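*Asks:* coordinates for the following, if possible.
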Amino acid sequence: MDPPQPWYKIDWTTKDWDGRTIPTRHGTDDFGFVHACNDHSMCAEAPMTAPYHGTPDKWTSSTRAEYYGVALIDGEPEIKITTVAEFGHVGPNGAEAPDGKVIGTITSYCQGMTYCPYWING
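*Replies:* Presented below is the predicted three-dimensional model:
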């Protein structure tokens, strides 16, 4: 069994088209990879970070942005994906990363459903 990871461990980073570096931290039940995977079945890097390959679609605060993407089947749009990033240094429940970098990915989910279909991670 793998040892537990600290919440602030960066699993991967992505840059959006404006050059912002967005870490996806291992996280907790409240944010990051653990939250997206456990609460929304978004458990793979590719679909979680695909929306970052663009610019923010909506700023919900001065430091938080939503990015929208689409999962395709046979080249046709099938499921809309939203990934949310926090560009501040304090995350949910006051979490502050010891590395001084932004919090990064808060969540990623398939719009209109609680859990993404299994194939989204494949």
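*Asks:* use CA for all of it now, contacts and neighbours both
*Replies:* Noted.
*Asks:* now the end-to-end length of stretch 39-54.
*Replies:* End-to-end distance for stretch 39-54: 25 Å, by C-alpha to C-alpha, to the nearest Å.
*Asks:* ranges for the strands of the protein?
*Replies:* Under the criterion DSSP state E, the chain carries strands at the ranges 10-15, 21-25, 58-59, 64-73, 76-86, 104-110.
*Asks:* alongside the first, I'd like the structure of this one:
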Amino acid sequence: MNSDVAIGDLSGREGLAGAMGWRIGAAAALVVFMAVLGAVSASAEAESAPGEIVRFSVIGELPREPFAADEFRQVGVTDDAVAQITRGVVPSRSLTLAAPKADPNNPYQIVATWNDNTGKALSMRWGSPSWGWLKVSNKHNLTTAAARTTTKHPESRVVESPSAIRYRTPVHRVECAVGRIGCRIVETRTVRVIANPIRLTDGKAKGVITAYCEGVTWCPNWVKNAVNA
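*Replies:* Now for the predicted structure:
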């Protein structure tokens, strides 16, 4: 008798738990839906009204006079980012490389490889406090992506020796007026990259020795946060 009651009671509890679980699941789904809807609404609200100003930074040469947003494509800004600028949204960065997870005991470990504006193979290696990623990041507050974009869109490229190529290019803070053909430069820093193209035993270039903002040791954050870096 007691056994029958215990079994019936257990079944009832399981049914109640199932119902409660369904309700909790439905409520969780509703919360997720509302969060997504809120994010979409927030994204729409983030678009600026005509005449308002969108501010961001870009690596590479740009016209000195007011220019249209299409000019950003010339320095590697993606079509999606240009479309965001046109809508009055601060463009998202699409080229950013994550901080490397490298063996600190192997300074020659490769972080990234790419070709410069002439097709010369380059790389970023883990390095040490005197060269490579550790120096670029920890001493000068720049990133692999910023160094890469500088070498792909340099204002000047000079072969100083077989083991050193010097790249220089401006990084601009710009303002764009929404709904108008009117982007303009408001501040500029020049980034310099020194890279060694000589290949090592792994077949890759020794790569970036240093990258920094001329005139200062620590680059402002807006330089490394450029939309094409």
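*Asks:* which of the strands of structure 1 sits closest to residue 119 of structure 1?
*Replies:* Across those, residue 119 of structure 1 has its closest neighbour in strand 64-73 (10.1 Å, C-alpha to C-alpha).
*Asks:* and the closest one, what does it pack against?
*Replies:* Helices and strands touching strand 64-73 of structure 1, by 3 or more C-alpha pairs under 8 Å, 6 or more residues apart in numbering; DSSP states H and E, are strand 58-59, strand 76-86.
*Asks:* mind running it again at 10 Å?
*Replies:* Strand 64-73 of structure 1 sits against helix 45-49, strand 58-59, strand 76-86, strand 104-110, with contacts defined as 3 or more C-alpha pairs under 10 Å, 6 or more residues apart in numbering; DSSP states H and E.
*Asks:* list the buried residues in it.
*Replies:* Residues of strand 64-73 of structure 1 classed as buried: 64, 65, 66, 67, 68, 69, 70, 71 (neighbour count, 16 or more other C-alpha atoms under 10 Å).
*Asks:* before we move on, what about stretch 19-28 of structure 1?
*Replies:* Across stretch 19-28 of structure 1, burial judged by 16+ other C-alpha under 10 Å covers 21, 22, 23, 24, 25, 26, 27, 28.
*Asks:* reformat the residues you listed as a markdown table; add distance to residue 100 of structure 1.
*Replies:* Output for the buried residues of stretch 19-28 of structure 1, formatted as a markdown table (distance: C-alpha to C-alpha, whole Å):
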| residue | distance to residue 100 of structure 1 |
| --- | --- |
| 21 | 13 |
| 22 | 13 |
| 23 | 12 |
| 24 | 14 |
| 25 | 13 |
| 26 | 16 |
| 27 | 15 |
| 28 | 18 |
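*Asks:* for structure 2, which helix is longest?
*Replies:* Secondary structure assigned by DSSP state H gives helix 2-45 as the longest helix of structure 2.
*Asks:* what's the following helix or strand after it?
*Replies:* Per DSSP states H and E, the first helix or strand lying C-terminal to helix 2-45 of structure 2 is strand 53-59.
*Asks:* just to revisit the earlier point, residue 111 of structure 1: which of the buried residues of stretch 19-28 of structure 1 is nearest?
*Replies:* The nearest one, if we look at the buried residues of stretch 19-28 of structure 1 relative to residue 111 of structure 1 and count by C-alpha to C-alpha, is residue 24, at 19.7 Å.
*Asks:* how close does the residue nearest the centre of structure 1 get to residue 2 of structure 1?
*Replies:* Nearest residue to the geometric centre of structure 1 (C-alpha atoms, centre = their mean): residue 105, 3.9 Å. Between residue 105 of structure 1 and residue 2 of structure 1 the distance is 23 Å, computed by C-alpha to C-alpha.
*Asks:* equivalent analysis for residue 25 of structure 1, please.
*Replies:* The value you get for residue 25 of structure 1 to residue 2 of structure 1, if C-alpha to C-alpha is used, is 17 Å.
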